[in-house]
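**Q** attaching a predicted model along with its sequence, questions to come.
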Amino acid sequence: MHRKNADFFFEIFEKNAIPEPFTHLNSSQDDQIINNDNYDEKLLLQRSHFHNIFFIPDYLAPGFDNKLLSVKEVTQFFKGYAIFLRDSENAEDYIKQRFKKNAKSIRKRVRRLESCFDIKYEMFYGNIERSTYDKLIDMAKYMLERRFIQRNDTNQALLKWDRLKQLFFDLINSKKASLFLITQNDIPIVISLNYHYQNKMFSSISAYDIDFEKFSLGSVEIYNKLKWCIDNDHNVYEMGMGDLSYKREWCNHIYQFKHQILYPKKSLIALLKARKQYFVVWSKELAYKLFYVRYKKYKSRNKKSAAPVFKISMVPLDNVDVSTLKKLDLDHKAFSYLKKSVYDYLYSKTEHVADIALYQESNDDKTFILVGKKSTHRITVD
């Protein structure tokens, strides 16, 4: 008798399919029973294996025929993070419930970005042109690469990017996935890829322009996707596995995944193999509980971010005559390394990017003058 493994979370959100042994799901957030259209009792009985199924969220409880199968269950160490939206009329309502007195800080993050740039939001769900998709998916890859080089870390999505690129186009056009986009002056600064299943959105991959670090693009993204979810009758915004501070900040439902081992009731061999597998899984989860947090702390202490290529400083100036200086285009590739410093200035002064000008000091390719409405600064590159 063989073991058949299945990642429940992956099957549901990426494949839009309920794993084989389950007859249905009990969706607690909309009091809905979701039937498994592919369930085949005869086929299930013919197969000589037991099922090893992991990463089951608590709000999608699977059901099975208990006349045919028995189950052994282990609570997994890893937690899932979700936002339940059924009690929220709109995104504003949710942030008031979730953040209470700090709700203003969330709105402030959104307003600050919109005050400094010409911002547009767009959701591709059910329709995206191939040329648009290719352009955006390649830009998302570039932004992820840039971010993880900065972090001196590995991104799991990048390791399987070719498969994901091929996958998401069809999923978006069939409303099984979406691409959320934030642009400034029509230039992408946030690209998010999401899966959809039965009015539930899983925010899978988010790529950001790291030059906008000060602007809390993650919060702006989540806020606007929550608006979309509520407007489009989605009752769950799922963030998946991974204990990160922004998830704890936003999520009103933190849960532990379940691991289920299902096996034929009338088979002694299946029972013995299921018991063995249960012990293996239980031991692994215990090891995670005892050692994983220590390992993460050790890894965090010893991880070093990539050293910056340039050291950039800014000092305020008074009464600078720029009439003889060369005006620069900040969007030109040659000056892209100055963007973060300029955007940091915009954030601190709440000025719009259209109201500033950048100049190069005469015969000096490492010194620049930034002129805004409220102040003037010299930028020096070392």
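**A** All right, it came through fine. Residues are numbered from 1 along each chain as shown.
**Q** switch to C-alpha atoms for all contacts and neighbour counts from now on
**A** Will do.
**Q** tell me, how many neighbours does residue 14 end up with?
**A** 20 (other CA atoms under 10 Å).
**Q** check contacts around it.
**A** Residue 14 makes contact with residue 195 under the criterion CA atoms under 8 Å, 6 or more residues apart in numbering.
**Q** against residue 230, how distant is it?
**A** Separation of residue 14 from residue 230 (CA to CA, to the nearest Å) stands at 22 Å.
**Q** now do the contacts for the nearest residue to residue 234 once chain neighbours are set aside.
**A** Nearest residue to residue 234, sequence neighbours excluded (CA to CA, 6 or more residues apart in numbering): residue 199, at 4.3 Å. Going by CA under 8 Å, 6+ apart, residue 199 touches 233-236.
**Q** now, which of the residues you listed sits nearest residue 86?
**A** Closest approach between the contacts of residue 199 and residue 86, by CA to CA: residue 235, at 5.3 Å.
**Q** which one is that closest one nearest to, not counting chain neighbours?
**A** That would be residue 85: by CA to CA, 6+ apart, it lies 4.9 Å from residue 235.
**Q** report the contact partners of residue 26.
**A** 32-34, 59-63.
**Q** out of these, which one sits closest to residue 371?
**A** residue 59 (53.6 Å).
**Q** roughly how far does the closest one sit from residue 341?
**A** 44 Å.
**Q** so residue 269 makes contact with residue 48?
**A** No: counting by CA atoms under 8 Å, residue 269 does not reach residue 48; the two are 10.2 Å apart.
**Q** what sits in contact with each of the two?
**A** The contact lists of residue 269 and residue 48 share residue 1, where a contact means CA under 8 Å, 6+ apart.
**Q** put this next to the previous one:
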Amino acid sequence: MNPYLQKIFKTIWLNHFNAGLTANEFSFIDMITFVKHKKIPVYFNTGATNTKGISYNLSDKISNDYKGKTFIVYDVQDFNTDIPKAVNGLSCYKIRQYPGFICDLNNYDNLHKYMLDVISKKSRYKFNSYKKKLESDYGISYKMYLDDITNDDYESLFTSFNFLLKKRFLEKKTVNNNLNPVEWEFYKKVTFPMMKKKQAGLFVVYNRSTPIAITLLNFSKTNMIDVIRTFDINYSKYRLGTVSLMKQLEWCFKNNISALDFSKGYFEYKKRWANKNYMLEYHIFYDKKSFKSKLIAFLYKQFFKFKLFLRKNNLTHLIHELSFILNKKKYAK
């Protein structure tokens, strides 16, 4: 079951981003609830862009509760949902936004076989050498925390997590949206109760008792979903990020996880390690008999297409770098 459609995630998201107000249900769609925009008749799905991909089905029992309204469903995985562009009185724009990447493990027994098929011989040798060197030079251990974590350990790890992530992006001289205090506080609030239900986990690489790499992961029934990952840049020469990823894949094989979903956004490591890719889309449903609804939907469509243009031309990255320069003191705190 998708973790972003579960009660824990939705309730904490509503409390954090929607002042605890109740979400709205509409008859045309199953499982998805919506939050209304403060000023205009637009409704967007609970979780918005804080999910790492969702799927849904349209209902065959549609009433008139959609009349005059516009609905946005963010981050729809194109391989999970075959949604028509029109249903009854509703029409739908589908705008591609982000590439997604998956390590599909179904046809493999272990990490070695997966790497034989996906990673080049030269890279396999280098990655295994980095891992051996790291483990010989330091007291390295690996731990996946699920429902076995204490509150004190959780607080300590999230403090280390924030420090390591901030340290890495200060070195990169760019902005990481997850470090926005409001965003970070949400992930801190939602992850602990999700872990207690085994819907989330923290994978930690330790040098003795010190965390040097941390990855926040979410879980569906069969998939592990990459949410936020970072590592201590002091260990960069060992390709610590790659070593951590290798151990996470080993954990997947040992625990019958069929896929590691890197979710949205392009990074070189995702393309290197994934054996399948997909697209995440924004779906805009609108009342095709309402001029206002059609106009709002069209404007949002153009706005999302413009954002995609910025990403494709690497302009979003430049904006993040400029934002870092203008707010360097804030990010250094």
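**A** Structure's in. What do you need? Keep in mind it's a predicted model, so treat the numbers as computed, not measured.
**Q** superposing both, give me the TM-score.
**A** TM-score for the superposed chains, counting by TM-score structural alignment, normalised by the length of structure 2: 0.72, backed by 282 aligned residues with a CA RMSD of 3.4 Å.
**Q** so which of the contacts of residue 26 of structure 1 is the most crowded?
**A** residue 62 (23 neighbours).
**Q** for that residue, what are its contacts?
**A** 22-26 are the contacts of residue 62 of structure 1 under CA under 8 Å, 6+ apart.
**Q** residue 276 of structure 2 too?
**A** Per CA under 8 Å, 6+ apart, neighbours of residue 276 of structure 2: 101-104.
**Q** filter the contacts of residue 199 of structure 1 to the buried ones?
**A** With burial judged by 16 or more other CA atoms under 10 Å, the buried subset of the contacts of residue 199 of structure 1 is 234-236.
**Q** can you tell me the closest non-neighbouring residue to residue 214 of structure 2?
**A** residue 204 (4.6 Å).
**Q** what is the burial count for the one you found?
**A** Quick note: residue 204 of structure 2 (other CA under 10 Å) scores 25 neighbours.
**Q** likewise for the one 4 residues further on?
**A** Around residue 208 of structure 2 there are 11 other residues, counting by other CA under 10 Å.
**Q** would you mind finding the match for it in structure 1?
**A** Using TM-score structural alignment, the partner of residue 208 of structure 2 in structure 1 is residue 185.
**Q** the residue lying closest to its match once chain neighbours are set aside: neighbour count?
**A** Nearest non-adjacent residue to residue 185 of structure 1, counting by CA to CA, 6+ apart: residue 118, 5.4 Å away. When neighbours are defined as other CA under 10 Å, residue 118 of structure 1 has 15 of them.
**Q** so what does residue 118 of structure 1 match up with in structure 2?
**A** Match for residue 118 of structure 1 (TM-score structural alignment): residue 139.
**Q** and that match, what is it in contact with?
**A** 206-208.
**Q** do you know how far it is from residue 207 of structure 2?
**A** For residue 139 of structure 2 relative to residue 207 of structure 2 (CA to CA), the value is 5 Å.
**Q** now do residue 313 of structure 2
**A** 39 Å.
**Q** what does residue 87 of structure 2 give?
**A** Between residue 87 of structure 2 and residue 207 of structure 2 the computed distance is 56 Å (CA to CA).
**Q** cool, and residue 170 of structure 2?
**A** Taken as CA to CA, the span from residue 170 of structure 2 to residue 207 of structure 2 is 22 Å.
**Q** equivalent analysis for residue 135 of structure 2, please.
**A** Residue 135 of structure 2 sits 9 Å away from residue 207 of structure 2, going by CA to CA.
**Q** ok, the two, which is more surrounded?
**A** When residue 135 of structure 2 and residue 207 are compared for neighbours, residue 207 comes out ahead with 17 against 14, by other CA under 10 Å.
**Q** what's around the closest residue to that one other than its chain neighbours, how many residues?
**A** The shortest distance from residue 207 of structure 2 to any non-neighbouring residue, by CA to CA, 6+ apart, is to residue 140 (4.7 Å). Close neighbours of residue 140 of structure 2, defined as other CA under 10 Å, add up to 17.
**Q** so residue 140 of structure 2 touches residue 208, yeah?
**A** Yes: counting by CA under 8 Å, residue 208 is a contact partner of residue 140 of structure 2 at 6.1 Å.
**Q** and of the contacts of residue 139 of structure 2, the nearest to residue 227 of structure 2?
**A** residue 206 (19.6 Å).
**Q** check which element follows the helix or strand the closest one falls within along the chain.
**A** In the assignment (DSSP states H and E), residue 206 of structure 2 maps to strand 200-207. Counting by DSSP H and E, the next helix or strand C-terminal to strand 200-207 of structure 2 is strand 210-219.
**Q** with structure 1 superposed, average distance for the helix or strand following that next one?
**A** As assigned by DSSP H and E, the chain's next helix or strand after strand 210-219 of structure 2 is strand 223-231. For strand 223-231 of structure 2, the mean deviation from structure 1 after alignment is 1.5 Å (mean CA distance after the TM-score superposition for structure 1).
**Q** and strand 223-231 of structure 2, which stretch of structure 1?
**A** Strand 223-231 of structure 2 maps onto residues 200-208 of structure 1, going by TM-score structural alignment.
**Q** and the contacts of that stretch?
**A** 13, 140-141, 143-144, 147, 157, 189-196, 217, 229, 234-240.
**Q** in structure 2, which spans are strands?
**A** Listed in chain order, the strands of structure 2 (DSSP state E) span 29-30, 34-36, 42-45, 57-58, 70-77, 86-87, 90-104, 140-145, 200-207, 210-219, 223-231, 259-264, 276-287.
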